[in-house]
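Q: For reference, the sequence and a predicted model appear below.
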Amino acid sequence: MIGVLRDTGTRLTPQSEEKIRAGDLLLVCGRVEDILRVKTAAGIEIKSDFKLSDRDLRDGEMQLFEVMILRGSDLIGRTLKRLRFREQYGLTVLALNRHGVSLLAKMSDIPLRFGDVLLVQGRREDVERLVADGNLLLLQDVSRRSKRVGKQRWAIAAFLFFLILSVTQVVPLVVAVMAGVLLLIATRTINAQEIYDFIEWRLIVLIAGLISFSAAMEKTGTDRYLAGLIVRWAGDYGGMAVLAGFFLLTVLLTQPMSNQAAALVVLPVAVKTAVALGLNPRTFAVAVTYAASCSFLTPLEPACVLVYAPGRYRFLDFFKVGSILTLAVFIIVMLLVPIYWPLR
């Protein structure tokens, strides 16, 4: 049972002690044959012309969320019934999707697996508690899908305003972007909370920490050590070999690390090595930037994790296809980058 609609108001996620009254409109989720069987036994009438939208499934703090079960989650291998999911977490599971197939029949008896996507109804703080514990990954807030059709013209106007300011260079680019954002906020096309939600604070903290890590490498001489290894192994073969060495080093580091982290670690080392060898540091910077995006060999990238289970991929699948993509990018970069940014 999803909710109860009565004259006194809507009651979503009703508790087990909730008493059903005559005239109540019950929102239920299940197979048609099961609902028909209950209809005959319990003396209820099915409202065939009743239409339900996402807005009807929100009552005050109640919202809809799509979440995915993470690897190592405490929920894996256990059923919703055994977990007493609604009572323990305050959330109602409306649907379960596994490998692209929606499982609606007897969801409470299905053992949960890594990669299962759940459509849940409840309060944001209850969902965030499970997300913070590492049990779930929040994919989408379904309650925020509703489009602000009346604000489309303001979104277009803000984009054109930013475009004109940036192209004419009347103000610096940063000021042009800020002016466009302020126009969106002033016209209520987007609110401040949504802007904060768009910011990936963990990434900002990660970049700040890795800048310190890069400084530590410089202070301890680790950067010179790594550069020395590459120059020692590839220096006799010319600047292109050194460039290829830094490309491969970045590709190796970007598999377990994030793209930004790998670039922040290797970039200062590559630039210093290029300057020491009398080569163009910009060539090395561009090559390292491209190499940092070649995280195709493993499913450790967050975007790969999202499709790993739903797509039923294996670890070896990423290596097979990723090695071909990495080789193709390596060849293209080594051929084109020195043309547009010559080594000398």
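A: Received the coordinates, thanks.

Q: When you work out contacts or count neighbours from here on, use the C-alpha atoms and nothing else.
A: Will do.

Q: Is the nearest residue to residue 285 once chain neighbours are set aside inside a helix or a strand, and which specific one?
A: The spatially closest residue to residue 285, leaving aside those adjacent along the chain, is residue 267, at 6.2 Å (CA to CA, 6 or more residues apart in numbering). Secondary structure assignment for residue 267, by DSSP states H and E: helix 259-276.

Q: What residues sit buried inside that helix?
A: 259-274 (16 or more other CA atoms under 10 Å).

Q: try stretch 335-344
A: Along stretch 335-344, these residues count as buried under the neighbour rule (16+ other CA under 10 Å): 337, 338, 341, 343.

Q: Comparison target, given below:
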Amino acid sequence: ILAFSRRLLPERSSLSGMAHPERKAAFVTEIVVPEGSPLVGRTVSEVFSDTDLTILELVRGEEIILPASAGELALLIDDALIIEGRPQEIDSFLTKSQADLASVVEDDTRVPMKTIEMKLAEAVVLPDSPFEGRTVSGLRLNAHYGVKVMAVQRHGRQHLYHIRRMRVHAGDVLLIQADDAGLNELRESEAVLVVEEVDQTRVNKRKAPLVVLTLIGVVAAAALTSGMAGVPSLAHLAIIGVALVLVTRCIRVDEALRSLDTTVLLLLAAAIPLAGAIQQTGLDEKAVSGILALVGGGDINPYVLLSAFYLLTSVLTTFLSNSAVAVLLFPIAMKLAMATGINHESLLVAICFGASASFASPLGYQTNLIVMGPGGYTFRDYLKIGLPLNFLMWAAATVFIPVFWPLKGAA
């Protein structure tokens, strides 16, 4: 990645290349010069000479003036400036210039922005978010959280106008304005990931050592008691650890419940009846026969079989979610282990790594999709840098999985 990412993943300018080519995750918004602002009477070039903001347009009445012609013009009251910059830069400029942000989307209407009491933040729409497919106005962010939407960024391009009717999708980035309480409530909804704020999120660092000690204790107890009879299992030890952090108030019960990923829980629950259905219908036997026929029969070298199974998992994860692939291949891996005498743990670990280390498409893993919007990446970018990484992981898994999970262990 360090050697080739700069060549394979070039920086892309946004808004048709008008912005600075090295600017990352910039947003476009509109400010209005009010009466009494220190900007009145100053030229555009003078105002922006000592900032990192980029002016895209000066709107004076019904006239739109491009930067090349606006540089020496003196700013007047009610002039509108279309600017690009990072949230911190926009907020700092507004504070110093006493200018007003033109308007934001407050559910169904546009309203004047408030910047003294409010903060700017970026929020990425997460996969499986309840916001998926809904319009910006239909989200009712102001009604529920007191959050106003300033702009939307999709695939590295900003959208300022007509955003009320835009339908948001996973990976979209919202530039929002809210107070501390609103940002916290929106973050706790787990519909978006707040990736950048003007002020850092407050965390309870005082409890951090206790959480670390609890985690180390659970892992150490599981390692020391592994294989012993009459001792708590790893699941029981994990439950004890959760109880400790709840009793010591490192986390509240409602926070713990919100942290549970219902999608993953449902997939895990569905794995049991799905495995039964695959076995009852004989699909596992057909899949095993197909895999063995593809790699050369039951007498094939177990290293080749493991490598082929990892490759199958990685390819499927390129088109399906990693959780779905893991659920689908689990019963097939168990049947394949029984048919060949290979240690089932080796195949299950191959599923874990193959389904979690797929970088060739945004669908391969949730984080792949999350970074697509802020990074301005395309499907082609994932292929250029992700496909070589997939092959690298394939080779590494083929070599190292048998080292830690021997292929001829207890099946």
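A: Arrived safely. These figures come from a predicted structure and were not determined experimentally.

Q: thinking again about what came up before, let me have the buried residues of stretch 335-344 of the first structure in TSV, adding distance to residue 149 of the first structure and secondary structure as columns.
A: Output for those, formatted as TSV (distance: CA to CA, whole Å; DSSP: H, G, I helix; E, B strand; the rest coil):
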residue	distance to residue 149 of the first structure	secondary structure
337	44	helix
338	48	helix
341	46	coil
343	51	coil
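
Q: Among these, which one lies nearest to residue 230 of the first structure?
A: Here the nearest of these to residue 230 of the first structure, counting by CA to CA, is residue 343; it sits at 16.7 Å.

Q: Spatially nearest residue to that closest one (excluding sequence neighbours)?
A: For residue 343 of the first structure, the closest residue by CA to CA, 6+ apart turns out to be residue 280, at 4.9 Å.

Q: just checking, the one you found touches residue 338?
A: No: Residue 280 of the first structure lies out of contact with residue 338 (CA atoms under 8 Å); the separation is 9.6 Å.

Q: What strand or helix carries the alignment partner in the first structure of residue 290 of the second structure?
A: Under the alignment (TM-score structural alignment), residue 290 of the second structure maps onto residue 229 of the first structure. Assessed by DSSP H and E, residue 229 of the first structure sits inside helix 222-234.

Q: what packs against that helix?
A: Contacts defined by 3 or more CA pairs under 8 Å, 6 or more residues apart in numbering; DSSP states H and E place helix 222-234 of the first structure against helix 239-254, helix 259-276.

Q: Output the residue interval of the second structure matched by the longest one.
A: Same thing as helix 259-276 of the first structure. Counting by TM-score structural alignment, helix 259-276 of the first structure sits on residues 322-339 of the second structure.

Q: quick one: that stretch to chain centroid distance?
A: Relative to its parent chain, stretch 322-339 of the second structure has a centroid offset of 27 Å by CA atoms, centre = their mean, to the nearest Å.

Q: likewise stretch 295-308 of the first structure?
A: 11 Å.

Q: gap between the two ends of it?
A: This stretch, stretch 295-308 of the first structure, spans 14 Å end to end (CA to CA, to the nearest Å).

Q: May I see the buried residues of it?
A: Buried-residue list, stretch 295-308 of the first structure, by 16+ other CA under 10 Å: 295, 296, 297, 298, 299, 300, 301, 304, 306, 308.

Q: got those as CSV, with secondary structure and distance to residue 217 of the first structure columns?
A: Shown next, in CSV, are these (DSSP: H, G, I helix; E, B strand; the rest coil; distance: CA to CA, whole Å):
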residue, secondary structure, distance to residue 217 of the first structure
295, coil, 23
296, coil, 26
297, coil, 26
298, coil, 26
299, coil, 28
300, coil, 25
301, coil, 24
304, helix, 30
306, helix, 33
308, helix, 34
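
Q: Correct me if wrong: the residue nearest to residue 285 of the first structure contacts residue 287.
A: No: applying CA under 8 Å, one finds residue 267 of the first structure not in contact with residue 287, separated by 9.5 Å.

Q: In contact with the closest residue to residue 266 of the first structure other than its chain neighbours, which residues?
A: Residue nearest to residue 266 of the first structure in three dimensions, not counting chain neighbours: residue 250, with 6.4 Å by CA to CA, 6+ apart. Residue 250 of the first structure makes contacts with 262, 263, 266, 288, 291, 292, as judged by CA atoms under 8 Å, 6 or more residues apart in numbering.

Q: Could you find the counterpart of residue 250 of the first structure in the second structure?
A: Using TM-score structural alignment, residue 250 of the first structure lines up with residue 313 in the second structure.

Q: Next, find the distance separating that match from residue 140 of the second structure.
A: With CA to CA as the criterion, residue 313 of the second structure and residue 140 of the second structure are 40 Å apart.

Q: burial of residue 225 of the second structure, as a residue count?
A: Using other CA atoms under 10 Å, residue 225 of the second structure has 14 neighbouring residues.

Q: I meant residue 229 of the first structure, not that one.
A: 12.

Q: from the buried residues of stretch 295-308 of the first structure, which is closest to residue 125 of the first structure?
A: Among these, and counting by CA to CA, the member closest to residue 125 of the first structure is residue 306, at 22.8 Å.

Q: circling back to that earlier point, the match of helix 259-276 of the first structure vs the first structure, mean deviation?
A: Once fitted to the first structure, stretch 322-339 of the second structure is off its aligned match by 2.2 Å on average (mean CA distance after the TM-score superposition for the first structure).

Q: Residue 111 of the first structure against residue 82, yeah?
A: No: Residue 111 of the first structure is not in contact with residue 82 according to CA under 8 Å; the separation is 9.4 Å.

Q: Please point out which parts of stretch 170-188 of the first structure sit buried.
A: 176, 177, 179, 180, 181, 183, 184.

Q: can you list contacts of that stretch?
A: Residues contacting stretch 170-188 of the first structure (CA under 8 Å, 6+ apart): 151, 154-155, 158-159, 161-163, 165-166, 190-192.

Q: 7 Å instead?
A: Contact with stretch 170-188 of the first structure is made by 154, 155, 158, 159, 161, 162, 165, 166, 190, 191, 192, as judged by CA atoms under 7 Å, 6 or more residues apart in numbering.

Q: I'd like those residues as a markdown table, with neighbour count and distance to residue 32 of the first structure appended.
A: A markdown table is the format used below for the contacts of stretch 170-188 of the first structure (neighbours: other CA atoms under 10 Å; distance: CA to CA, whole Å):
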| residue | neighbour count | distance to residue 32 of the first structure |
| --- | --- | --- |
| 154 | 16 | 45 |
| 155 | 18 | 43 |
| 158 | 21 | 48 |
| 159 | 16 | 48 |
| 161 | 16 | 53 |
| 162 | 21 | 53 |
| 165 | 18 | 58 |
| 166 | 17 | 57 |
| 190 | 17 | 40 |
| 191 | 12 | 41 |
| 192 | 12 | 43 |
